[in-house]
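S.K.: only geometry, no sequence info:
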């Protein structure tokens, strides 16, 4: 059995690799993934994908660690919060230019969430 820290680190790595794979396939299939930011457009780079997944994973890890120290229901609370944030994060890709970019960015969010949420939830330690 892996330690909670090892499980969470592997979850972040797995989510990052999954999002990278989606980005690579999407980049080959539809070209640049552009997102509207106000009046301009920004290209989603592979570096942005990596940094975003790692940052989100670390924020989730931090929240879970705090909840584990504060409550006996850390797993339940964290899972609900994580799912809510995942659903809210799906609004961002809707601003992408083109259907291919929208679908690709939505898939990246879903892949990252599908890896991180269950693995982090399983890694919780009792209070």
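M.R.: Received, thanks. Keep in mind the model is a prediction, meaning the values are calculated, not measured.
S.K.: going forward, measure contacts and count neighbours with C-alpha atoms only.
M.R.: Will do.
S.K.: Which strand or helix spans the residue nearest to the spatial centre of the chain?
M.R.: What sits nearest the mean C-alpha location of the chain, by Cα atoms, centre = their mean, is residue 112, with 3.8 Å. Per DSSP states H and E: residue 112 is located in helix 99-122.
S.K.: where exactly do the strands run in this structure?
M.R.: 34-37, 40-43 (DSSP state E).
S.K.: Which one, of those strands, ends up nearest to residue 96?
M.R.: Evaluated with Cα to Cα, the strands of the chain place strand 34-37 nearest to residue 96, the distance being 4.0 Å.
S.K.: follow-up on the earlier one: looking at the strands of the chain, spot the one closest to residue 122.
M.R.: Residue 122 lies closest to strand 34-37 among these, at 33.7 Å (Cα to Cα).
S.K.: Show me what counts as buried in that closest one.
M.R.: Neighbour counts over strand 34-37 (16 or more other Cα atoms under 10 Å) mark 34-35 as buried.
S.K.: For it, what is the distance to the chain centroid?
M.R.: 19 Å (Cα atoms, centre = their mean, to the nearest Å).
S.K.: Against that first model, consider the following:
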């Protein structure tokens, strides 16, 4: 598999995670009418001149999901340069991060909002964790000899 194919596959996984989060948002908000309002921590609201509450929109969902995917991919790629067991090490980081991310939805102002936000986190995790862990490691070409066909 060429490096270009590996990059395309991983980019597709990141896009898939983003699409999964947006699908949950779409089902929760416009279809089911769930209020996705979250409380902004008081210290952050004051220091950044933000309102005490914020409505989670599709742009925020896409940005956070894509950002998480890119960071996950970057960590995996970095580990692949350092160890042969990158996928195992990456999984030992990715799963606790996914679990810790579920604390974010606790800022929801309703039970339905909490469930919808947790669903978004899990949707991204269900796509990213196995998707990235099961992709073959990117090869680092140290010489200029072409690969056999």
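M.R.: Looks like it came in fine. Only a predicted model underlies this, so the values are computations on that prediction, with no experimental measurement involved.
S.K.: After superposition, what is the TM-score?
M.R.: Once the chains are laid over each other, their TM-score by TM-score structural alignment, normalised by the length of structure 1 reads 0.93; 127 aligned residues with a Cα RMSD of 1.6 Å.
S.K.: hang on, the earlier thing: and the strands of structure 1 as a markdown table, adding distance to residue 102 of structure 1?
M.R.: Formatted as a markdown table, the strands of structure 1 follow (distance: least, Cα to Cα, whole Å):
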| stretch | distance to residue 102 of structure 1 |
| --- | --- |
| strand 34-37 | 9 |
| strand 40-43 | 13 |
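S.K.: contacting residues for residue 110 of structure 2?
M.R.: Listed by Cα atoms under 8 Å, 6 or more residues apart in numbering, the contact set of residue 110 of structure 2 reads 35-37.
S.K.: Now do the helices in structure 2.
M.R.: Remark: helices assigned in structure 2 by DSSP state H are 3-26, 42-47, 58-82, 86-101, 111-133.
S.K.: Let me know which of these is tucked in deepest.
M.R.: helix 111-133 (a mean of 21; mean count of other Cα atoms under 10 Å).
S.K.: what angle sits between that helix and helix 58-82?
M.R.: 30 degrees (axes from the mean of the first three to the mean of the last three Cα atoms, to 10 degrees).
S.K.: what about helix 111-133 of structure 2, distance to the chain center?
M.R.: Counting by Cα atoms, centre = their mean, helix 111-133 of structure 2 comes out at 8 Å from the chain centroid.
S.K.: mean shift between that helix and structure 1?
M.R.: Taking mean Cα distance after the TM-score superposition for structure 1, the mean distance separating helix 111-133 of structure 2 from the aligned residues in structure 1 is 0.4 Å.
S.K.: Show me what that helix is packed against.
M.R.: helix 3-26, helix 58-82, helix 86-101 (3 or more Cα pairs under 8 Å, 6 or more residues apart in numbering; DSSP states H and E).
S.K.: Which among these is found nearest to residue 112 of structure 2?
M.R.: It is, among those and with distance given as Cα to Cα, helix 3-26, at 11.9 Å.
S.K.: quick check: angle from that closest one to helix 58-82?
M.R.: Interaxial angle, helix 3-26 of structure 2 versus helix 58-82 (the same axes, to 10 degrees): 150 degrees.
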